[in-house]
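K.L.:
what follows is a predicted protein model with its sequence.
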Amino acid sequence: QASSELSWDELRPIDPLGLEVGYRLIPLVDKNQGGELMARIKGVRRKLTQDIGFLVPPVHIRDNLELSANAYRLLVHGVPVATAEIYPDRELALDPGGALGQLDGIPGKDPAFGLDATWIQPHQRAYAESMGYTVVDPATVVATHLSHLIREHAPELLGHEEVQQLLATLAKTAPKMVEDLTPKALPLSVVVRVLQNLLIERIPVRQLRKIVEALVEHAPHSQDPTTLTAAVRTSLGRFIVQEIAGMSAELPVYTLAPQLERVLQESTHGNGVALEPGLAERLHQSLADCVGKQEARNEPAVVLVPGQVRAALARLVRHSVPSLSVLAYSEVPEDKRLKLVGTIS
């Protein structure tokens, strides 16, 4: 019998999120073998959907015999973004700082944050905890890593389809507002770009009504996603500051020395900054030092800058100093007390 003709059905759609596991990890994802990972992943999706503000897609799990037996890898739109090894019959002991003494076990790393850790036998758990270690089971290790990566890659997971679903949900309670937004005021592609811009800087899109209000208000003046993102950020100022500083009465901030501010303003073209390499390196170093000082004080690291350089500076430091928040003066609510911690020169 001749094999059937090829058809377009041969092309499988690529999953937005994938998890591939080596053969020793299969019991972790198999409910029949007591695997808890599926339930953990569902919990991660539920929490992130509420936190970030759009439905996190299902995670497609499959075994991959090309991986080493204890390895797994995470994929976003079919592209591997992280890989790690775990020991399914052991538990991971992490030192949160101040743990006493060493543990017997297999040295390893916490996959999500790269901290040194030790894989111990389950019976060592109580002893490790009594010494000040935090101990987590393998399913939690993978789920935490996945959660971290979904947050990091959120802008890539929010596309046209997802934004249409978001707007359809909002239209149930605010039909006129959504009707005024797209396609009347803005093409959908611009709305998508603005929401992605917010996610790139770790701002959740769950305040969708406020975001749409700002877009409807500013669309007559500009269709440029960067300009519109700045307008949306200003309207979300109170929310952004709370995401950074929680409920604390004061917001600790660094400012730029006037001369540096001027250099940045002169070197900003569109969304980018063209700084000579030596200056860019010194700026990165100064900002990284600020973050280090703030972390030692257990406070957020925030630099406050004029609106016209905010987007460009944020882009410049996004990967080199990821825990730094770059805010424009206009984004800070008038009733928020600022505490000037230092000036960057």
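P.N.:
Nice, thanks for sending it over. Numbering: from 1, shown residues only.

K.L.:
when you work out contacts or count neighbours from here on, use the C-alpha atoms and nothing else.
P.N.:
Noted.

K.L.:
what is the neighbour count of the residue nearest to R233 when sequence neighbours are not counted?
P.N.:
Nearest non-adjacent residue to R233, counting by C-alpha to C-alpha, 6 or more residues apart in numbering: E331, 6.6 Å away. Using other C-alpha atoms under 10 Å, E331 has 21 other residues around it.

K.L.:
E331 against F239, yeah?
P.N.:
No - if you go by C-alpha atoms under 8 Å, E331 and F239 don't touch, sitting 9.6 Å apart.

K.L.:
let's bring in a second one:
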Amino acid sequence: MAAQTSLAANLKNYSDLIIAGLVIGIVLLIIIPLPPGLLDFFLILSMSLGLVIMLITMFTTEPLQFSIFPSLLLVTTLFRLSLNIASTRLILGEGAAGKVIEAFGQFVVGGNYVVGAVVFIIITVIQFVVITNGSGRVAEVGARFTLDAMPGKQMSIDADLNSGLITEDEARYKRERLQREADFFGSMDGASKFVRGDAIAGIVILLINILGGFVIGVVQMGMPMAEALRKFTILTIGDGLVAQIPALLISTAAGILVTRATSEGTFGKDISKQFSAFPKVMLLGGIILGVIGCIPAMPNLLILSIAGVLLYTSRILTREEKKKKMEQEQAEAVKAQQTQRREPENVFTYFQVDPLEIEIGYNLISLTDESQGGDLLQRLAAVRRQCAAEMGILVRPIRIRDNMQLAYNAYSIKIRGVEVASGELMPGHHLAMDPLGQDLKFNGIPTTEPTFNLPAWWVTGQDREFVELNGFTVVDCSTVLVTHLTEILKQYAHELLGRQEVKELIDVVKEKNPAVVEELIPDMMSLGEIQKVLQNLLKERVPIRDLVTILEAIADGVRLNKDPDYLTDMVRQSLARTITQRYLGDQGKLTVITLHPKLEQNIQEAIQQTQFGAYPVLEPQTVRKLLEKINVVVEDVTLRGANPVLLCSPRVRLPFRRLIERYLPNLAVLSLNEIPANIEVEAIGTVSID
């Protein structure tokens, strides 16, 4: 047993060399004369190989399980043709071609070589006209449909990958499988031509052998004309049958293989399952045959016997169908009872909400189709990387799907299933925006840029080139959507940061900096408390990428106070360079506006501690005046070309930010402790309500 296993392993290791040697040997059969005994062996081997190939196709459940078939078809065709040449050499040279050919000729001809010739021609025509043409057409249509469906299937794979339903390895496997399927049907379309050529060659060889053998028998061997014709016809027909039978088996296998695209199991199981699914058809067929069997001129006993078999089969199948139906009803009743008992478990799926998703109208589907030039899926992956690099947040795969209820050109961005932003795009157009405020006339469709609500125009063709030359900013549809999404992610980053995301981020830190994590979690703080601090930072668009510094600042501050507001201020002081760097001007200066000391004192005295943190409680009229004054000062500073930042004391900063964030969400509020000593500060405005 061990020796046999070792031999099998060695043969498997050198299978490529063995197969290459066999193919070369097939070519040599055309050149080297074969003795009749060896020819008999190869002919039986050819028939056995054809039989095995056909049986394999019957036990496959999908075409790709036998993807080597097109190449195998070529090799087997070459093998049969080489045997045809070798047998022709023996028939014409010696008047004999071994026992296999002679036996086939005698058995089929049966003393009448005209009947044998007709049988051979019928077999060849069946193979050539019916089986080969049909399987070739099926392969051609399968290849065409597979290629046409590739863009949609690839888009579906990319959508499943972006939504997190499959991994990158699974997506890569599905893409490779899709490509292999298209290549297989294309190869089968071409390989069917081998079988067609083989049939034509068989007919030509038949004529050559009969005519050539007749001439050689009469002229060279001195045989009577009738005997020569009989002998060489029998040998030729036997040779043709020995060659055409394996060819017929393999062409039948080709037809079976290319028509198995919709099968669910093996060939035999599919036939038994689908035939037994229609007992009424068996009943009707039995009745019809019974009526025909009563006609006196018919073979009554034979037809009535078949009718009886059909009626008996119908009765058995009907009984089985009723039994299965009863079992199914019982199973459904049991399942319903179990479902009723486990009803709270069945509703759990309704609580699963995607953190972030984009719904698009029908006309925007082309943006996701790579075959039409759409690159939205790749852009979404880039957005996730950008959020990780800039903000330090982990954005889950973004689900994108079409919504027929939306307008054709509309899209909707949802967070936790609730729409937070929307807009419209025009595929085939570009969005042009005028940063200079020019009064330029051109053919464009007026619209509003969805991210910052700026006036814009949809342009195409020559208008695009014209507005670009006049200083307009021009972007494509995917860029508009991606820019809007990026801004939404920055605005709602604190809502997307859940405890699971915090845990995964901390696990990354723990790999290289375990000390700070082990000191802080879980003895001093929980994941939820750290999450609140990180959310406070993201709410004011402070990057949390430097988690080591953030966790160390929390660990230093938590010994004094576990209040999230206090810890947030501690972290902001540790991230002072990161925070102020985002607001520095061209000359490295920090342009700020300040609160009047009296106003700041009033705000500080009005601060009260609530369940949501410290908040200044001021009269509504005072708040309205304050907001109006801040708007005036901010607009004045913006007109000077500066990016204003409001500067106040550490105690006032966070409560004051909470007071104005609903009305001025983009105004940054910094405290004196958050500005490094080497940063030059220039105050160009003061807010006062007196």
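P.N.:
It's in. Quantities reported herein were computed from a predicted structural model and do not represent experimental measurements.

K.L.:
let me know the secondary structure of I684 of the second structure.
P.N.:
Put simply, I684 of the second structure is strand when judged by DSSP: H, G, I helix; E, B strand; the rest coil.

K.L.:
ok, for it, nearest residue in space, not its chain neighbours?
P.N.:
In space, I684 of the second structure is closest to I593, 5.9 Å off (C-alpha to C-alpha, 6+ apart).

K.L.:
quick one on the thing from earlier: contacts only, for the residue nearest to R233 of the first structure.
P.N.:
233-238 (C-alpha atoms under 8 Å, 6 or more residues apart in numbering).

K.L.:
hmm, try it at 10 Å
P.N.:
Applying C-alpha atoms under 10 Å, 6 or more residues apart in numbering, we find E331 of the first structure in contact with 230-241, 304, 307.

K.L.:
could you check how far the alignment partner in the second structure of it is from Q587 of the second structure?
P.N.:
Matched to the second structure by TM-score structural alignment, E331 of the first structure sits across from E674. Counting by C-alpha to C-alpha, to the nearest Å, the gap from E674 of the second structure to Q587 of the second structure is 19 Å.

K.L.:
same deal with I205 of the second structure?
P.N.:
Taking C-alpha to C-alpha, one finds I205 of the second structure at 92 Å from Q587 of the second structure.

K.L.:
these two: who's more crowded?
P.N.:
Ranked by neighbour count (other C-alpha under 10 Å), I205 of the second structure and Q587 place I205 first, with 19 against 7.

K.L.:
so where is whichever strand or helix holds the more buried one in the first structure?
P.N.:
Element membership for I205 of the second structure (DSSP states H and E) is helix 168-215. The aligned range for helix 168-215 of the second structure in the first structure is empty, by TM-score structural alignment.

K.L.:
quick one: list the elements packing against that helix.
P.N.:
helix 69-94, helix 113-125, helix 133-162, helix 225-258 (3 or more C-alpha pairs under 10 Å, 6 or more residues apart in numbering; DSSP states H and E).

K.L.:
for F442 of the second structure, which of the ones you listed is the nearest?
P.N.:
Closest approach to F442 of the second structure among these (C-alpha to C-alpha): helix 133-162, 36.7 Å.

K.L.:
starting at the chain centroid, how far to that closest one?
P.N.:
Relative to its chain's centre, helix 133-162 of the second structure lies at 13 Å (C-alpha atoms, centre = their mean, to the nearest Å).

K.L.:
and stretch 345-356 of the second structure, by the same measure?
P.N.:
Per C-alpha atoms, centre = their mean, the centroid offset for stretch 345-356 of the second structure relative to its chain is 24 Å.

K.L.:
quick one: buried residues of it?
P.N.:
Neighbour counts over stretch 345-356 of the second structure (16 or more other C-alpha atoms under 10 Å) mark 354-356 as buried.

K.L.:
E370 of the second structure versus the residue most central in space within the second structure, what's the distance?
P.N.:
Centroid-nearest residue in the second structure: I157, 1.5 Å away (criterion: C-alpha atoms, centre = their mean). Counting by C-alpha to C-alpha, the gap from I157 of the second structure to E370 of the second structure is 12 Å.

K.L.:
between those two, what contacts are shared?
P.N.:
In contact with both I157 of the second structure and E370: P151, using C-alpha under 10 Å, 6+ apart.

K.L.:
follow-up on the earlier one: could you say which of the helices and strands packed on helix 168-215 of the second structure is packed most deeply?
P.N.:
Stretch with highest mean neighbour count among those: helix 225-258 (a mean of 24; mean count of other C-alpha atoms under 10 Å).

K.L.:
which part of the first structure lines up with that helix?
P.N.:
So helix 225-258 of the second structure sits over no part of the first structure, by TM-score structural alignment.

K.L.:
tilt between that helix and helix 113-125?
P.N.:
20 degrees (axes from the mean of the first three to the mean of the last three C-alpha atoms, to 10 degrees).

K.L.:
which helices and strands does the helix or strand encompassing Q340 of the second structure pack with?
P.N.:
Assigned by DSSP H and E, Q340 of the second structure belongs to helix 300-341. Here helix 300-341 of the second structure touches helix 279-293, helix 343-346, going by 3+ C-alpha pairs under 10 Å, 6+ apart.

K.L.:
circling back: how about the residue nearest to the centre of the second structure, what's its match in the first structure?
P.N.:
Taking TM-score structural alignment, I157 of the second structure has no aligned residue in the first structure.

K.L.:
I157 of the second structure and A171 of the second structure, how far apart?
P.N.:
Following C-alpha to C-alpha, the distance that separates I157 of the second structure from A171 of the second structure is 6 Å.

K.L.:
please apply the same query to A493 of the second structure.
P.N.:
28 Å.

K.L.:
and these two? Which one has more around it.
P.N.:
Neighbours were tallied for A493 of the second structure and for A171 using other C-alpha under 10 Å; the higher tally belongs to A493 (23 against 19).

K.L.:
alignment lookup: that one to the first structure.
P.N.:
With TM-score structural alignment as the criterion, A493 of the second structure pairs with A154.
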